[in-house]
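Student: Below are the sequence and a predicted model for it; my questions follow.
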Amino acid sequence: MEKLIDKFKGIHPGLILERELKKRRLKKGPLALSLNEYPQTLNDITKGKRGVTASLSIKLDQILGLEEGTMLILQAYYEIQKEKNKRNAADKPNLSILRKILFWDTDFDKINWKSQYKSVIQRVLERGNSDEKNELIRYYGQDLVNKVAINSIDQTGRDI
């Protein structure tokens, strides 16, 4: 089970279920009825719209010949990955506001918004519009933006 879990960590268990059903040439509707579940429930799970419950996990594991709890563990890892993705999204400014052209000389998707804050703030203060500057203030805070701006003025001798 360890190899299976490691292989599919973070993937919705419904996608794995869909793959297994295709591999075994099982239809969702008849399978759902044989498990005493609604076909819509199984369909929603395979589309990633619904999670696997403990009760259904036991039934699916048995039918698929998996170790007991496999589908539920996959569901837990999926939920953990979903939460991590939410947290990572919160670790960046709203990228729909910042124009990629401001960072023309770097890979926009690889910018580390936390550690490269000085460069990011300087760049946006120099070339950004008011919406982009406001997004920096929202994300980094007024104090940090002011501090970077003041240090930039001191070092260059000119106003940015």
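Tutor: Yep, that arrived.

Student: Going by C-alpha atoms from here, please, whenever you check contacts or count neighbours.
Tutor: Noted.

Student: Check which helices and strands the host helix or strand of R138 sits against.
Tutor: Using DSSP states H and E, R138 maps to helix 130-140. For helix 130-140, the elements it packs on are helix 117-127, judged by 3 or more C-alpha pairs under 8 Å, 6 or more residues apart in numbering; DSSP states H and E.

Student: Go through the helix holding R138 and flag the buried ones.
Tutor: For helix 130-140, a neighbour-count test (16 or more other C-alpha atoms under 10 Å) marks E132, K133, N134, E135, L136, I137, Y139, Y140 as buried.

Student: then this one, side by side with the first:
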Amino acid sequence: MEMSLEKYKGIHPGLILDRELKKRKLKKRPFALSLPEYTQTINDITKGRRNLTPEVSLKIDRALGLEEGTMYILQAYYTIKAEQLKEQINRHPDLNLFRKALFWDTDMNKLDWEKQYKPIITRIFERGDSGEKQAIIDFYGTEKVKEVIGSTSVSSKLALFRQNK
């Protein structure tokens, strides 16, 4: 199997292993026993429930005729991608600056502030007070806020906000 690692970046290596085993018409149990490794371990890896260890990845590389470290590199890419997603989800403004009534219908901690920026900005500028609006401007930047609400309405609202300060 010749792999271009670029197209597999961020995909759990177990899913790639599962695909490769099917392509070679190999069953998981005999494959696991040939490594030697527990059948449950290989099953969990191919279902994405368990990450690869360096030892298991080397055994898989050798059994499939891959360059040593290939599967572990895929594991590293997957782990990095998962961490980046976690950081993205955890990136949000100080939630204490917003009244809970603004987001009465959702858990503010579970909002994806990057993907859902349009409805968040719209809601804050429709219902928020000046402090909440300023927190959103500080978090997203004036350009992104202008993109969502329109440049004229943001400029006039910012002018009113600055006058009231």
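Tutor: On my side now, so go ahead. Fair warning: this is a prediction, and the values are worked out from it, not measured in the lab.

Student: before we move on, back to that, toward the C-terminus from the helix holding R138 of the first structure, list the very next helix or strand.
Tutor: helix 142-156.

Student: Need the residues that contact that following helix.
Tutor: With contacts defined as C-alpha atoms under 8 Å, 6 or more residues apart in numbering, helix 142-156 of the first structure is touched by K118, I121, Q122, L125, L136, I137, D159, I160.

Student: what do you get if the cut-off is 6 Å, keeping everything else the same?
Tutor: Residues from elsewhere that reach helix 142-156 of the first structure, judged by C-alpha atoms under 6 Å, 6 or more residues apart in numbering: D159.

Student: How about stretch 10-17 of the second structure?
Tutor: The list of residues contacting stretch 10-17 of the second structure from outside it, by C-alpha under 6 Å, 6+ apart, reads I45, T46, G48, L74, Q75, Y77, Y78, K81.

Student: hmm, back to that, show me which of the buried residues of helix 130-140 of the first structure is closest to N94 of the first structure.
Tutor: For the buried residues of helix 130-140 of the first structure, the minimum distance to N94 of the first structure (C-alpha to C-alpha) is 7.0 Å, reached by E135.

Student: Tell me how far that closest one lies from N85 of the first structure.
Tutor: 21 Å (C-alpha to C-alpha, to the nearest Å).

Student: what does L60 of the first structure give?
Tutor: Applying C-alpha to C-alpha, one obtains 27 Å for the distance of L60 of the first structure from N85 of the first structure.

Student: Compare neighbour counts for the two and give me the winner.
Tutor: Comparing L60 of the first structure with N85 by other C-alpha atoms under 10 Å, the one with more neighbours is L60, at 22 against 12.

Student: Alignment lookup: the more buried one to the second structure.
Tutor: With TM-score structural alignment as the criterion, the equivalent of L60 of the first structure in the second structure is I60.

Student: do A76 of the first structure as well
Tutor: Taking TM-score structural alignment, A76 of the first structure has A76 as its aligned residue in the second structure.

Student: So which residues of the first structure form helices?
Tutor: For the first structure, helices defined by DSSP state H occupy the ranges 2-8, 13-23, 28-34, 39-46, 54-64, 70-90, 117-127, 130-140, 142-156.

Student: closest to S96 of the first structure out of these?
Tutor: By C-alpha to C-alpha (comparing all of the helices of the first structure), the closest turns out to be helix 130-140, at 9.7 Å.

Student: now that closest one and helix 142-156, what's the angle there?
Tutor: Regarding helix 130-140 of the first structure and helix 142-156, their directions subtend 110 degrees when assessed with axes from the mean of the first three to the mean of the last three C-alpha atoms, to 10 degrees.

Student: okay, which residue is most central for the second structure?
Tutor: Closest to where the C-alpha atoms of the second structure average out (C-alpha atoms, centre = their mean) is L85, at 2.3 Å.

Student: burial measure for L33 of the second structure, as a count.
Tutor: Around L33 of the second structure there are 12 other residues, counting by other C-alpha under 10 Å.

Student: Spatially nearest residue to it, not counting backbone neighbours?
Tutor: Counting by C-alpha to C-alpha, 6 or more residues apart in numbering, L33 of the second structure lies nearest to T39, which is 6.8 Å off, once chain neighbours are set aside.

Student: count of neighbours near K27 of the second structure?
Tutor: For K27 of the second structure, which is what you asked about, the neighbour count (other C-alpha under 10 Å) is 11.

Student: From E83 of the second structure, how far out is the residue lying closest to it once chain neighbours are set aside?
Tutor: Spatial nearest neighbour of K27 of the second structure, excluding adjacent residues (C-alpha to C-alpha, 6+ apart): L21 at 6.9 Å. When C-alpha to C-alpha is applied, the distance between L21 of the second structure and E83 of the second structure equals 28 Å.
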